[in-house]
Structures are given as C-alpha cells and as structure tokens.
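Engineer: Generate a structure from the sequence data that follows.
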Amino acid sequence: MAAIGVGRQRPVPTLLLLGLPAFAAAPPRFAVVTTVVSRPCDLAVDRICRAHHTQTKIAALAYKLGCQLSNVGYAGPKAILMHGVYAPSSMAMLAAQGWRVHNVTADLRALFPAGVPGRARPALQIPPRRAGVVQPRNDGWATLYKLYAWSLVEFELVLHTDLDVVFSASPEPAIRAALATRLVFQALPEEAYRGYHGLNTHIMLLRPNTDVFSLLMTNAVRGHFVPFTRTEQDVLETVFPPEVGEEWGANGTAVRAVPWPHHKHWGPDADKAICRRHAACCPAPNEQHDPSPAR
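Structural biologist: Down below sits the predicted model:
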C-alpha cells in the first residue's frame, strides 16, 4: 500500500562543528518512539483493552518492542510517551532497555478533567462520532496521546510505532532514507468504514516541530476535526489531508513517500505474533504481576 508523504519548504540547515576531532561520530538525529497508555476498562467485554491496556501488559508490550528492535539490529535512540503511573519494577525494566520516558499525564490533566471517562469540559468542543466504533473513549485523552511526538524537538525525525507492530527488519534504513529527504510526515492511507480518504497511524514518520505541535494540539483540544476514531488520526487527517499529501513538495517538487520498514500491524493478536517471531522476548520480566490500571 502506498504511503502518504508531505514535503516541507524549509531547507535543511548546514552545521559547521568546530573543535571536534575528525573521527567523532555525530549522535543519531532520529528515534523510534512509542506511546504507552493505561486506562480503566471492562476487562470482561473490551478485548482490545484486555489485550493491551492493563498497566503490566502494556509495559510488557513496550519491553517486547524494545527487545524485538534489538533483535532486528536497531541500536538507535528509543523514547516512550507515557500516560499513567507505573510500578517501579516496570520502569526499571524499560530503563534497562534504554527507553527514554516522557510522561505527559500532567499535561493531559491540565487540558482534560481526570475524572470519569466520557466527560469532557463543555468548553472543549469534542465532536460526536459520525461513523464507526473504533474505541469507546470520548474524554478527549486518546485524541492527544501521539501528538506529543511532535514535541520531541531534540530529534530531527521520529518513527512512531504502536506497541502492536511486529518488526521483521531494522527500521533504521527507512528512517535514514526519510532524513535524506524533506519529508515532514508520512502515514499509511486508510478508507475502511469511512467513506472518505483517511490515515492509519499505527506507524508514521514525522519531523518534530513546536509550531506543528501547537497547531495539532489546538485542533485536537478545540475539536477541529472530522470525528471517526476519536484518536489522533482524526486530527492528523485534518492537518495533513491524505488526498493532497504528495502535492505539498518543497519548492513545488513532490516529495515521494519513502519505503516503510518491514513490519506488520497485528492489533489485539500482537502479543502472540511477537512471541512467535521473537521468542527470546517472551515473557517479559514481571509480566505476571498485574496491578489495577490507573488513570
């Protein structure tokens, strides 16, 4: 499936580094980023929540993502956008893998109430869902999680991946290919159940930028998007319209989509798929310990 690519106007700056030895290697300008979210749910009926969203299970999936990245040869920086308070053992497990954690819980609570899911402030214009049942949350939090990837401006380029993605090869070549272009955003197109061109953000390439981050957050908080999933996909479809994606080239030249890393999106069956391909990653440390998820 072809990907949607968007180009940028700003030229890539040239930096002159003085006083450094000629053999000094520049640090990586990129990172693999994922989002770790726990939420209350009815474990008896919510299959997706049962598979992914208890604190221990989602921490274990993050560990398995780090493990499989190592298995396929990726040794670059890794970062987690985290929501919630996790057990010290889970945090130590992730730190040992080299994950850099950015906890965004306080920011989310400042924008949305921390009470019962389903209640958003009247001032926050959260549109009603128009079609489809993708996830039950309508408290606004799920609309913001992944948008924080645009705030990671210490990196020039980020590959954001969901926890239910299984890699069969290192994503680094795809990331470096994107770095060599003026690509600012790339995601896979999706039209399922919509009746219009949309995006699937289980994996995406993006260039962090504070102005773009502000624009995305403003659209999300004010409800300026076409509601469908009630996730960041709706906001990104508004800011990066898929139907005009490749027309936004630098200096009028189209920026074609770069190849994706070899991967597969497994959804609720990801844990089994990860363990089949990367048996050494299973089970994760302390996976059997399962405290109640916290908001």
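
Engineer: drop to CA atoms for contacts and neighbour counts, all remaining ones
Structural biologist: Noted.

Engineer: Pretty sure residue 36 sits against residue 90.
Structural biologist: No - if you go by C-alpha atoms under 8 Å, residue 36 and residue 90 don't touch, sitting 11.8 Å apart.

Engineer: what is in contact with those two at once?
Structural biologist: Shared contacts of residue 36 and residue 90 (C-alpha atoms under 8 Å, 6 or more residues apart in numbering): residue 59.

Engineer: Report all helices and strands that the helix or strand residue 218 falls within contacts.
Structural biologist: For residue 218, the element it lies in under DSSP states H and E is helix 210-221. Applying 3 or more C-alpha pairs under 8 Å, 6 or more residues apart in numbering; DSSP states H and E, we find helix 210-221 packed against helix 232-239.

Engineer: so the helix it packs on versus helix 210-221, what angle?
Structural biologist: 120 degrees (axes from the mean of the first three to the mean of the last three C-alpha atoms, to 10 degrees).

Engineer: Going by neighbour count, which residues in helix 232-239 are buried?
Structural biologist: 232, 233, 234, 235, 236, 237, 238 (16 or more other C-alpha atoms under 10 Å).

Engineer: here's the other one to compare against:
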Amino acid sequence: MIDIKNMSKKIDDKYILKNVDLHVNKGSIFGIIGENGAGKTTLIKCLTGIYRVNEGRILIDGEEIFDNNKIKQKIGYVSDENQYFSSFKVKELLEFYKKAYNDFSKERFDELNVKFKIPLNRRIRELSKGMKMRTAILLNLSIKPDILILDEPTSGLDPVIKKELMSIIVDEVASRDVTVFISSHHLDHIERICDNIAIIKNGTIKLKSSMEDAKNSMKKLQVMFRDAVNINAKLSSINGVIKVETIGRINYIITKNYTKNFEKKLYDMGAEFIEIVDMSLEDMFIYFVGEDDENE
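Structural biologist: Prediction:
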C-alpha cells in the first residue's frame, strides 16, 4: 500500500531524513515515534506529497505521491497545526471540502459530529485549538479516505475525545480497510492500536517492528546471581543487552533480544532467580533511544 524506498529529504542543504525505508500494509495501523525534531513531521509531509523528496521514492498503490492529485484524493491528512481559512465558518469549510473531494460525505460528518459537537456556525478563528483539531479530524474522516495520515492528532483533545478518536480509527480500519499512518507523543495510544511501529531519531529509522515482536523481544529482567563479582561487565558483553543496573543483590537487565536462549545464558552465568517484566512502548522508547545516545 505505502512503500518508502531509500528516501532522503534535505531542507536548506541539511539532511532532515536519511535513507528511510518503510512498508505499510493495506488495512493496518502504522505508528512512527521519535523525539521532537527527529523528523516525524517532515516524513509525513513527504508522505502526503507536500514536500518533494531529494532521493529515493514514495509510492502509494505503486504510484509516486508528489504532484499526483488522483492519489491525494484517497488521502486524509490531519496536521499537528491545522491552518484553515480563519474567516470561514465551519459550514463553509464543509462546502469547500465537498468541492475538493469527490467522496466527501456530509452525512458522515453529521454522524460523527453527534459526539464531537463542532458548532457549524462558528468561524475557524473563534475555535479553540482542540476544537480546530476536532474539525480537521472529522473533515478528513468524512472524505472516506483509503489512507489516513495523522500527525499528533490528539493534541489539544480532552481524554474523552481522545478515547473516542482511537475507537473511530480502529473502526475505520475494521469496517473499510483503511490504512493509517500515525505520529503521536502519546505512546499508550500507539501501543494500543498499532500493528507496526518505527522509531526515528535524527532523521534515521532506528527500529522497525510489529508491535507484537517488539513486546516479545524487548524485556526487563530482574536477576539474582550466586556470585556477583564482575557480573555487570559480563552482562553488558551479551549481545542485545541495553542497560544493566544493580541494586543490592538484584541486577536489572534491559535487553532488546530476549529469547529462551538468552535466559539460559543467565543461568549458565550463575543466576539463581530470574523474573521477566513486560515493558510498555514508552519504556521501550526511553531505553532504546538512551542506548542509541550512548553509542553515538
């Protein structure tokens, strides 16, 4: 559905994205996460055809996205900062979308607006940040997109609407086989709804994984050894170990390559007790990025 192939983007002669390779399957939810300034928004602007890439290709349904109005008709895009005509009333913006998108559905907008409660007679400049985000989300859901690209879509939304939005996104995928590409700092939302994730740092993809594989391979272990002499150095030498911390007799080990064989190595080193702790996506992100910092 979406293929990003060896793509790089420069702005003012500086590489913002470098050699990005990603594939997003049709009818899946793909999450991109990273620190501020990592390149998430630039990637999304390339993916939506706002920016022309300098190197590589971005294909949607096998076609280049840049300057391709046919493909753009299929894409709903919600920016982290939505710049609409400030003097337009919401109902006038609806008419604009109706003329711009062949499949725009006022009925779908009205159906969703029962919960989102956007005042149609208010001008855009009179809306709060959260209400502008609600408006952008509903407008782009109402074009019945094949692809929904969301850049920090929960910014400014209250908890009830955030939960409602996540439910709507999952329903769009289930009912219409929509493909979703989402960036968010709310990693609990990403973890809950995404099939696949990528971590981006300094314009480079550092990790690509299914959510399931990430959870299975990245673990925190609490381990007690019979002989703790030089144990930290020994543990740090094991492939895939990101961090080792010792408190009393307990060694806390973070690994990105957990397997039963990894556990066996610990027993062979004299482990008497091992407890495996599952990690949240936020934990994974913090440790993974921290490891990358230490290696640079």
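
Engineer: Fetch the TM-score of the aligned pair.
Structural biologist: The TM-score (TM-score structural alignment, normalised by the length of the first structure) is 0.23; 119 aligned residues with a C-alpha RMSD of 6.7 Å.

Engineer: Count the neighbours of residue 18 of the second structure for me.
Structural biologist: 18 (other C-alpha atoms under 10 Å).

Engineer: list the contacts for it?
Structural biologist: 6, 7, 8, 9, 203, 204.

Engineer: Pretty sure it sits in a helix.
Structural biologist: No - counting by DSSP: H, G, I helix; E, B strand; the rest coil, residue 18 of the second structure is not part of a helix but strand.

Engineer: Find the nearest non-adjacent residue to it, please.
Structural biologist: Among residues not flanking residue 18 of the second structure along the chain, residue 8 sits closest, at 4.5 Å (C-alpha to C-alpha, 6 or more residues apart in numbering).

Engineer: Would you mind measuring from residue 209 of the second structure to residue 265 of the second structure?
Structural biologist: Residue 209 of the second structure sits 25 Å away from residue 265 of the second structure, taking C-alpha to C-alpha, to the nearest Å as the criterion.

Engineer: do the same with residue 188 of the second structure
Structural biologist: As judged by C-alpha to C-alpha, residue 188 of the second structure and residue 265 of the second structure stand 32 Å apart.

Engineer: which helices and strands does the host helix or strand of residue 175 of the first structure pack with?
Structural biologist: Per DSSP H and E: residue 175 of the first structure is located in helix 172-179. Identification of packing neighbours for helix 172-179 of the first structure by 3+ C-alpha pairs under 8 Å, 6+ apart yields strand 157-161.

Engineer: Next SSE downstream of the strand it packs on?
Structural biologist: Per DSSP H and E, the helix or strand that comes after strand 157-161 of the first structure is strand 165-167.

Engineer: on contacts alone, who are the packing partners of that next one?
Structural biologist: Using 3+ C-alpha pairs under 8 Å, 6+ apart: strand 165-167 of the first structure touches helix 55-71, strand 263-265, helix 270-277.

Engineer: thinking again about what came up before, could you flag which of the contacts of residue 18 of the second structure are buried?
Structural biologist: Buried among the contacts of residue 18 of the second structure by 16+ other C-alpha under 10 Å: 7, 8, 9, 203, 204.

Engineer: Identify those among those residues that sit within strands.
Structural biologist: If you go by DSSP state E, those have 7, 8, 9, 204 in strands.

Engineer: related to what we said a few turns ago, for the buried residues of helix 232-239 of the first structure, please prepare TSV with the additional fields distance to residue 186 of the first structure.
Structural biologist: Shown next, in TSV, are these (distance: C-alpha to C-alpha, whole Å):
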residue	distance to residue 186 of the first structure
232	14
233	12
234	15
235	14
236	11
237	11
238	14
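
Engineer: now, which of the residues you listed sits nearest residue 79 of the first structure?
Structural biologist: residue 232 (18.5 Å; C-alpha to C-alpha).

Engineer: ok, the closest residue to residue 100 of the first structure other than its chain neighbours - how many residues close by?
Structural biologist: Among residues not flanking residue 100 of the first structure along the chain, residue 79 sits closest, at 4.5 Å (C-alpha to C-alpha, 6+ apart). Residues contacting residue 79 of the first structure under the criterion other C-alpha under 10 Å number 20.

Engineer: wait, doesn't residue 79 of the first structure sit right on residue 94?
Structural biologist: No - Residue 79 of the first structure is beyond contact range of residue 94, at 10.1 Å (criterion: C-alpha under 8 Å).

Engineer: Check which helix or strand residue 284 of the second structure maps to.
Structural biologist: helix 281-295.

Engineer: helices and strands around that helix, which ones?
Structural biologist: By 3+ C-alpha pairs under 8 Å, 6+ apart, helix 281-295 of the second structure packs against helix 187-193, strand 241-247.

Engineer: Any chance of those in a markdown table with distance to residue 175 of the second structure as columns?
Structural biologist: Shown next, in a markdown table, are those (distance: least, C-alpha to C-alpha, whole Å):
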| stretch | distance to residue 175 of the second structure |
| --- | --- |
| helix 187-193 | 15 |
| strand 241-247 | 40 |
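
Engineer: Let me know the next secondary structure element after the one helix or strand residue 34 of the first structure maps to.
Structural biologist: Following DSSP H and E, one finds residue 34 of the first structure within strand 30-37. For strand 30-37 of the first structure, the following helix or strand on the C-terminal side (DSSP H and E) is helix 47-52.
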